[in-house]
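>>> Give me the fold of what follows.
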Amino acid sequence: MKPVIIKSTEQITQMRQSGKLLANVFKALDEHIQVGMTTMELNDFVESYITQQLGAIASTKGQYGYPYAVNVSVNDVVCHGMPKASQKIKSSDILNVDVTLKYDGFLADSSKMYVMPEAPALARKISNETYKAMWEGIKLVKPGVKLGDIGHAIQSYAERQGYSVVREFCGHGIGAQMHEGPDVLHFGKKDTGLTLKPGMTFTIEPMINQGTHKVKTLKDGWTVVTKDKKLSAQWEHTILVTESGYEVLTLRDEEH
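I've put the predicted structure just below:
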């Protein structure tokens, strides 16, 4: 069990700064991403923006030996998709871009779905509904709530839309380290699990599949895909438990 670290006022201020910078990364990417660019070009843009424009660290790179600054998970890729110089973004694709940034010793972690202009309606729908599922969990966050309540809310919403929740991956505590306690499951039972306290910081990042929740990892050791080759979507934010509720540390301008 990884320890759950309650952040001090000073540490929260530092995490707010990291979160704000990471929101800026996605704002820059919104204007840069386009059909026809390769996923490696996307990776290189993000790494350059983080290091050159923001003076921060692209902390996904080197994490557990992972060689790139982003995960780019396209269509049936659930998570940890590796950028490739040979993979061009198609007009019908949906893709999740997952970025972790470190600034002044503290991390922020977020991911966003990009829906290309000719993506089918069902692809657009799973992206939208996964976003809503994430918020079903986020809006419950406050002191005294249990983690099982959050997982239950996400699972219930996703399953009402006819989707399934991936079990093998979860949200996590975050701060000076990428993975702290607690583990934040995106499925579960009400009134179970750890009780939330002010100063906790963690990610909520549901991975939602069109078909079965079952997944498999490809031979590269990183890329995780749906077992039935149906679409998957994910959204992620870094959350702070406040005295009375929550604060989304990675909130982007379009979400205010």
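
>>> Please count neighbours and contacts with C-alpha atoms only from this point.
Noted.

>>> Met116 and Ser92, how far apart?
Look at Met116 and Ser92: by CA to CA, to the nearest Å, they are 6 Å apart.

>>> List the buried residues of the strand or helix carrying Leu22.
Following DSSP states H and E, the helix or strand that holds Leu22 is helix 9-32. Neighbour counts over helix 9-32 (16 or more other CA atoms under 10 Å) mark 11-12, 14-26, 29 as buried.

>>> still on that earlier bit, quick one: which of Met116 and Ser92 has more around it?
More crowded of Met116 and Ser92, by other CA atoms under 10 Å: Met116, with 19 against 15.

>>> give the contact list for the more buried one.
Listed by CA atoms under 8 Å, 6 or more residues apart in numbering, the contact partners of Met116 are 35, 90-94.

>>> Tyr66: how many residues sit nearby?
16.

>>> Confirm for me that it is in contact with Thr60.
Yes. Tyr66 lies in contact with Thr60 (CA atoms under 8 Å); the separation is 7.1 Å.

>>> can you list the residues that contact stretch 150-158?
By CA under 8 Å, 6+ apart, stretch 150-158 touches 129-130, 133-134, 136-138, 140-141, 164-165, 184-190, 206, 208.

>>> before we move on, what SS does the residue nearest to Pro120 when sequence neighbours are not counted have?
The spatial neighbour of Pro120 that comes closest, neighbours along the chain excluded (CA to CA, 6 or more residues apart in numbering), is Ser92 at 6.7 Å. Judged by DSSP: H, G, I helix; E, B strand; the rest coil, the three-state class of Ser92 is coil.

>>> Run through the residues that contact Ser92.
Taking CA under 8 Å, 6+ apart as the test, what Ser92 contacts is 115-120.

>>> Name the residues of the strand or helix carrying Gly148 that come out as buried.
Element membership for Gly148, per DSSP H and E: helix 147-160. Counting neighbours by 16+ other CA under 10 Å, one finds that the buried residues in helix 147-160 are 147-158.

>>> this one as well, want them side by side:
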Amino acid sequence: MIPIKTEADLRKMRHAALILQQALQAVEAAIHPGVSTLELDQLVESLIVSKGAIPGFKGYNGFPASICASVNEEVVHGIPSANCILADGDIVGVDCGVYYDGFHTDACRTFLVGDPLPEVRHFVKITKKALDNAVKVIRHGAHVGDISAVIQKTIEDQGYSPVVECTGHGVGRDLHEPPEILNAGRKGTGPMLQAGMVLAVEPISTMGNGDVETLEDGWTVVSADGTPSAHFEHTILVTKNGSEILV
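Purely as a prediction, here's the structure:
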């Protein structure tokens, strides 16, 4: 069953979302060639804790950090490291969660480091467009498959591939709640959306064929063909007439 949030729930989630937005803004300001992904993780954890909240990812199923930092061909769940130094031309997906007063929020941005190649910039732009297009179809009475279909079309129309093994989800009292939101699918299928549902919608794509594999650390997922990957995510409230992006 997909949870419906009350106004009291949403007040807490909006506060968590504000903290998460501030954390992502701090990351954006800190990213430059020469910074390590561990430094970004420490920055985010310090900010979240200073606001009286908890990093939602740290310790989740044993994950060791407050952010996932996925560089270039890394798709999701990259573990921050002092040895991972960002270089000019890299892209890095920073996925982060905030837990506040019983509720989670979840968001990801893919950032450019210095001056990536034009084709990589375009790829990142299209993955962000897939999220923007998904937001436009979210409303009371729409179907989960409507979200999946528009993500798939936006990405594939430009010659890229959605990563089907990685999915969006509901979010609230738990970091991962129903429904599962695939990055490819058919319009009109899946559960019907209702006002009060909160979704973490996250297009994830690669410049190659979309196949992925998991490294020996048990967390880091990479593109099987070594091509760059991009990832964007909003926490979104379904409303009667559309949606509200919380973060």
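
>>> so what number do they get for TM-score?
After superposition, the two chains reach a TM-score (TM-score structural alignment, normalised by the length of structure 2) of 0.98; 247 aligned residues with a CA RMSD of 0.9 Å.

>>> Relative to structure 2, what is the average displacement of the helix holding Gly148 of structure 1?
Helix 147-160 of structure 1 differs from its equivalent in structure 2 by a mean of 0.7 Å after superposition (mean CA distance after the TM-score superposition for structure 1).

>>> and that helix, how far out from the chain's middle?
Relative to its parent chain, helix 147-160 of structure 1 has a centroid offset of 17 Å by CA atoms, centre = their mean, to the nearest Å.

>>> which bit of structure 2 covers it?
Residues 144-157 of structure 2 are matched to helix 147-160 of structure 1 when aligned by TM-score structural alignment.

>>> sorry, back to before: and the residue nearest to Pro120 of structure 1? What does it align with in structure 2?
That one, Ser92 of structure 1, aligns with Gly89 by TM-score structural alignment.

>>> and what of Pro83 of structure 1?
Alignment note (TM-score structural alignment): Pro83 of structure 1 maps to Pro80 of structure 2.

>>> and that match, what does it touch?
36-38, 40-41, 65, 67-69.

>>> now swap in Asp115 of structure 2 and tell me
Shown in contact with Asp115 of structure 2 (CA under 8 Å, 6+ apart): 88-90.

>>> so is the corresponding residue of structure 1 for it in a helix, a strand, or just coil?
Matched across to structure 1, Asp115 of structure 2 falls on Glu118, judged by TM-score structural alignment. Of the three states, Glu118 of structure 1 takes coil according to three-state DSSP.

>>> ok, Glu118 of structure 1 to Tyr103 of structure 1 distance?
37 Å.

>>> Same question for Gln87 of structure 1.
Computed as CA to CA, the Gln87 of structure 1 to Tyr103 of structure 1 distance reads 30 Å.

>>> try Val72 of structure 1
For Val72 of structure 1, the distance to Tyr103 of structure 1 - CA to CA - is 22 Å.

>>> Could you pull out the helices in structure 2 for me?
Along structure 2, counting by DSSP state H, helices occupy 7-30, 37-50, 118-137, 144-156.

>>> follow-up on the earlier one: and the buried residues of helix 147-160 of structure 1, which is closest to Tyr49 of structure 1?
Nearest to Tyr49 of structure 1 among these, counting by CA to CA, is Ile154 at 32.6 Å.

>>> Could you check how many residues crowd around the closest residue to the closest one other than its chain neighbours?
The shortest distance from Ile154 of structure 1 to any non-neighbouring residue, by CA to CA, 6+ apart, is to Ala133 (5.0 Å). Residues lying near Ala133 of structure 1 (other CA under 10 Å) number 27.

>>> Quick one: residues contacting the residue mapped onto Tyr66 of structure 1 from structure 2.
The alignment partner of Tyr66 of structure 1 in structure 2, by TM-score structural alignment, is Phe63. With contact taken as CA under 8 Å, 6+ apart, Phe63 of structure 2 is in contact with 57, 219.

>>> if I look at Phe63 of structure 2, how far off is His77 of structure 2?
9 Å.

>>> Between those two, which contacts overlap?
With CA under 8 Å, 6+ apart as the test, Phe63 of structure 2 and His77 both reach Trp219.

>>> what sits against Ala200 of structure 2?
Ala200 of structure 2 touches 106-107, 168-171, 233-236, counting by CA under 8 Å, 6+ apart.

>>> Would you format these as CSV with neighbour count and distance to Ser46 of structure 2 included?
Formatted as CSV, these follow (neighbours: other CA atoms under 10 Å; distance: CA to CA, whole Å):
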residue, neighbour count, distance to Ser46 of structure 2
Asp106, 31, 17
Ala107, 24, 18
Gly168, 24, 27
His169, 19, 27
Gly170, 25, 26
Val171, 26, 23
Glu233, 24, 22
His234, 24, 22
Thr235, 26, 22
Ile236, 24, 25
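
>>> Reformat those as a markdown table; add distance to Asn209 of structure 2.
Formatted as a markdown table, those follow (distance: CA to CA, whole Å):
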| residue | distance to Asn209 of structure 2 |
| --- | --- |
| Asp106 | 27 |
| Ala107 | 25 |
| Gly168 | 20 |
| His169 | 23 |
| Gly170 | 27 |
| Val171 | 29 |
| Glu233 | 21 |
| His234 | 24 |
| Thr235 | 27 |
| Ile236 | 28 |
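
>>> what about Val72 and Tyr103 of structure 1, which has more around it?
Ranked by neighbour count (other CA under 10 Å), Val72 of structure 1 and Tyr103 place Val72 first, with 27 against 22.

>>> I'd say that one and Gln87 touch.
No. Using CA under 8 Å, Val72 of structure 1 makes no contact with Gln87, being 10.5 Å away.

>>> Name the residues contacting each of the two.
In contact with both Val72 of structure 1 and Gln87: Thr39, using CA under 8 Å, 6+ apart.

>>> For the contacts of Ser92 of structure 1, which ones persist in structure 2?
For the contacts of Ser92 of structure 1, the contacts that are reproduced in structure 2, applying both residues aligned by TM-score structural alignment, their matches' CA atoms under 8 Å, are 115-120.

>>> now, among these, which is nearest to Ser244 of structure 1?
Using CA to CA, Val115 comes nearest to Ser244 of structure 1 of those, at 34.6 Å.
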